[in-house]
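Novice: sequence-free structure coming up:
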């Protein structure tokens, strides 16, 4: 082993470091088991033990070992490190280390740095009214929720992008290493630019077992692991053993080697000496026993180095005298009197091992990204507006219009904004951003490649998991971003969305956590324009999943055209501590509202479009034709056009909904319309035919408390799809103009009998469409060439 680093640890330093590690282990065990007698000043009694033992010991001593050694690296090299704890069950270690370094007591004064605070530290862990058993928003220094198995490394890379002064040691458990997202995360180095980004130091922590089985990588030979990670492009460095004295020396020397490598790569890149290939960044493979330093056996069964160490190794300490004595012996093996003084404070020579101030990993502002967040520089959306003379006269690709706005964001925010997507930026018509930046690419670039560059700021990899994780890490460390994706495949990250929503919910209640920029999704290539790819690409259900979360966290927007999309995009990028879902089409489509009209409409969340209806002044309409989504809006207006042709005396009101959450009552969601305003739009007793982008049941779920909800008749995606024409997709799901017009006639009392001939004509049109599309493979001219009649256009958007 090369020990030539000028930072090499002395034997005295390592002896102190071993005591610090023992202190962290002692505190970790205490959190799992004790509610009193924290320093063992008297023999353990049943009442000192928690009645319910919850927590995970197996991974914790290894995490404490790494944390202690990283403290030495910080002190000696004056570095900013962000510790990402992939084995989320190692929460006791994360809490213990932040208490030892002083951060925990500063944030939570009740948990003071003495015996009284230690008792509170122990009692609160996995206890009603206390803290979770895993790394969580409540844990100082954490950006990674303990339940997020598989995402630690992708979060680490997201944190490192555009943070040149940050190094992110990321501990990956060998159980976590078996997940698909983690396996893809190793490719993050191909997107990491040493000249402008920070660095990630993966530490693969192999203790051999997960909950009840061996792990795949834990059983792999060193040579197999060396080949695997060399193939990924890393330089694997091994630290293996169970003798603490030898392991401390080996770990210290290995960390010195790794950080020397990182320093050299960054210096070369920042001096302009870039090589022809991605650097072989170091990564560490740490093999240590599961439950290291804990009981070797319990009741004659193997524990240390086996899966029985995973959770609570000694489980009957209240009722079983032998177990309680085993626990006492275990705790005393760490020699607490050698670690803490009479007042229960960490001894001064051990306190000196922790970094100071914001260099402490529990206090780093990189783990509290709102402290680093700078406002995004944006331009007036009117600069990018589509000029509208009359509703429906202009055809535009709405996402292409938004791309011009995003290009300006890139231009004005060179180190504070990135766009993430799974190889779909161009497909989603956002190519205008490539006028300003390129795709990030650190591998070989050939002379015929396009829009690839090491300093590109568009992050594309064909993995929704990686895009989501990169963006989360980027946001959690203080920056801004947007994730664009095909609507049907955003479901791949459902569980990641869940965890981020939970993180936001909890962190917003913690006064010490500053707000971070919102996680923004742009879902295009949506269900109604996936006619070319077919049924596998047709699914609008992500909205339903999102709306399960706490009302004050999520927002869903369905802008009907480009100007409303500009307002929504601009609004969402300026928010914080939210998850915003924007669904907008990429195909040429009619444009309805001027920018001033779009602003007024979006600020209200929904509204009446007087120019589209034919209501009599001062009278209620016969029917309300409502819509949410771009294709449903077009089909609704086409249906209204048919009704005005066939039944000119029928009084029709047209309502468009941009902000889906406005349908809920105000007590359900902060964007919900007040009851009187909702009634003024939808009436209290008239039929409402609602054309919706997604599954119809969702509208009923959102509006069920509204006065007129019994008269809501919703049409949307009914799980019918195939490879077909755009209009045929709406017909298959009965969301088309003909079905919508029929629905209106059927729902207005007494109209069905009077308009039987109109119903027949509409049915004939459906039959004609069916025959035509199967004969010619394109939509009928009446549909293909339809435009909103100019004599019906004009006028301001109402309220």
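Specialist: Noted; the coordinates are in hand. Predicted model, so just to flag it, every value in this text is computed and none were measured.
Novice: Every contact and neighbour count from this point should use C-alpha atoms.
Specialist: Noted.
Novice: contacting residues around the nearest residue to residue 398 once chain neighbours are set aside?
Specialist: Of all residues not flanking residue 398 in the chain, residue 562 sits nearest, at 4.2 Å (Cα to Cα, 6 or more residues apart in numbering). Residue 562 is in contact with 385-386, 396-399, 401-402, 591, counting by Cα atoms under 8 Å, 6 or more residues apart in numbering.
Novice: Any chance of CSV for these, columns secondary structure?
Specialist: What follows is those, written out as CSV (DSSP: H, G, I helix; E, B strand; the rest coil):
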residue, secondary structure
385, coil
386, coil
396, strand
397, strand
398, helix
399, helix
401, helix
402, helix
591, strand
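Novice: hold the first one in mind and look at this next one:
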């Protein structure tokens, strides 16, 4: 039974959403006159208008209703935002909840602080246009589309009290990494892991084309996700509908977890997910220069981008911003207490979730002495040995030494045995939750080995796992690891930028083992030769 949503909650949700919308929109456009206390003029507009408005209202909608869940259920929520260029929305919400001011003292909840926030977006020495490690609550930038969902599951593994909400844009949903990541529930153990709530943000358009999902009927989308193993629920641009859907999803997750934790796991559980249909650029400019803006691809980035030099565009932007009634949203230039009624406090604030700063949570990994595993021989040419079987024994003993901590995993694309690392299976198993036709003694719901024939998904999982304070190793054939080249580049950028912020303590290294290397490919030949990684 879904809890009743009170009128107070609905009124608060609308107020909070409108406040976040104004802040996000103002941040994209304004360098001055932040509360429109005088007529908007060209010199109030930033010289370079960046960011993606089209996705911001949907992100604000999700964030608002996740706040309700966090407050009412004392639920720890980590948010991954696939459409990372909607950063203005995340920034707005972190300002409202106060998590931003912990790290940026100038972002005070008053008139000067509000001006500092709005001006800092896409401004020299300020914030960039996309999600980045310069803000708390972030473990995924979303600059390269495709692996928000997989990263969310990586964060949820071995985090039993954590709910990871993941916004998947309907453009991102077209990517290969996202397509395989939907299968991650088959590796999620509700007894020992947290949960992932995917929210497909179906607003219909990419930069200049309709999305594939927008051309599918509800029946077709439902069939797709039921086939993946989910129980989808459709939500429109309505606060009551969204609040009820969030409550339903939270209850479904709780039901699945409670059953598993009482020793009566549900076979093939149908995890909840939301498919959220809202107009692109919702609440923004409706029409400009005789062209539709809201609900079209023209609202994807910056509507009325020529507003500094075009009077018609400037008037449209001003009318739009004034439609939020900033004088009511910010009496005396500050956020009123009523806007904070259902905003969570302390570590329950989404932007302050401790798991997003994994270096603070990381516990020491106990490592055996590698010298005890060396191959001993009296003279060359007398002993037959190989490196990976020995490494397999070493990894097995890492698992032995850290058995009670549950913070080390091996991520492998169906190659553990082929790479002769299968000594670990003397101690643990390969994790998989769904029933198999023939029982494999090396597969169980509790294994420490994650095998899936998708390097993209494994890379996503291990990133989410490590960035939330754990350890992992990724063995793979050298010839096929370049599949994740660009993902690794993006991850390295995230780590490099993280080092610039003292409050981001270092996380563990991301370890690769390249096997079946180029110069040993006499049996497979040219197809398996690629030393590029």
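Specialist: Done, it's in. For clarity, every value in this text was computed on a predicted model and none was experimentally measured.
Novice: In structure 2, what residue corresponds to the residue nearest to residue 398 of structure 1?
Specialist: In structure 2, no residue is paired with residue 562 of structure 1, using TM-score structural alignment.
Novice: Looking at the contacts of residue 562 of structure 1, which one is closest to residue 542 of structure 1?
Specialist: residue 399 (19.3 Å; Cα to Cα).
Novice: That closest one pairs with which position in structure 2?
Specialist: So residue 399 of structure 1 corresponds to residue 388, using TM-score structural alignment.
Novice: distance of its match from residue 398 of structure 2?
Specialist: Residue 388 of structure 2 sits 15 Å away from residue 398 of structure 2, going by Cα to Cα, to the nearest Å.
Novice: what's the burial count for residue 364 of structure 2?
Specialist: 12 (other Cα atoms under 10 Å).
Novice: what helix or strand is the alignment partner in structure 1 of it on?
Specialist: Per TM-score structural alignment, the equivalent position to residue 364 of structure 2 in structure 1 is residue 375. For residue 375 of structure 1, there is no host helix or strand (DSSP states H and E).
Novice: follow-up on the earlier one: between the contacts of residue 562 of structure 1, which is closest to residue 522 of structure 1?
Specialist: Closest to residue 522 of structure 1, out of all of these and judged by Cα to Cα, is residue 399, at 9.1 Å.
Novice: so that closest one touches residue 431, yeah?
Specialist: No - using Cα atoms under 8 Å, residue 399 of structure 1 is not in contact with residue 431; the gap is 9.7 Å.
Novice: And those two? Which one has more around it.
Specialist: For residue 399 of structure 1 and residue 431, the more surrounded residue by other Cα under 10 Å is residue 399, and the numbers stand at 26 against 19.
Novice: now the residue sitting nearest the centre point of structure 2: how far from residue 361 of structure 2?
Specialist: Structure 2 has residue 80 as the residue nearest its centroid, 2.2 Å off, counting by Cα atoms, centre = their mean. From residue 80 of structure 2 across to residue 361 of structure 2, the span is 19 Å (Cα to Cα).
Novice: for the residue nearest to the centre of structure 2, what are its contacts?
Specialist: Residue 80 of structure 2 is in contact with 138-140, 148-149, 152, 164-167, counting by Cα under 8 Å, 6+ apart.
Novice: Equivalent analysis for residue 207 of structure 2, please.
Specialist: Counting by Cα under 8 Å, 6+ apart, residue 207 of structure 2 makes contact with 297-298, 300-301.
Novice: And the helices in the stretch 51-200 of structure 2?
Specialist: Assigned by DSSP state H, counting those that start in this stretch, the helices in the stretch 51-200 of structure 2 fall at 56-73, 87-97, 111-120, 148-156, 176-181.
Novice: What range does the first one cover in structure 1?
Specialist: With TM-score structural alignment applied, helix 56-73 of structure 2 matches the range 60-77 in structure 1.
Novice: Residues touching that stretch, excluding its own?
Specialist: Contacts of stretch 60-77 of structure 1 (Cα under 8 Å, 6+ apart): 7, 17, 20-21, 24-25, 28, 79-81, 83, 85, 89-94, 97, 171, 205, 251-252, 255-256, 288, 291-293, 353-355, 359-360.
Novice: Tell me if I'm right that the match of residue 399 of structure 1 and residue 419 touch.
Specialist: Yes - the pair formed by residue 388 of structure 2 and residue 419 meets the contact definition of Cα under 8 Å, at 6.7 Å.
Novice: Let me see the ranges of the helices in the stretch 201-350 of structure 1.
Specialist: Under DSSP H, counting those that start in this stretch, the stretch 201-350 of structure 1 gives helices at 222-232, 244-270, 321-332, 348-351.
Novice: residues of the first one that come out buried?
Specialist: Buried positions in helix 222-232 of structure 1, judged by neighbour count with 16 or more other Cα atoms under 10 Å: 225-226, 229-230, 232.
Novice: Verify the stated contact: residue 451 of structure 2 with residue 442.
Specialist: No - counting by Cα under 8 Å, residue 451 of structure 2 stays clear of residue 442, with 11.4 Å between them.
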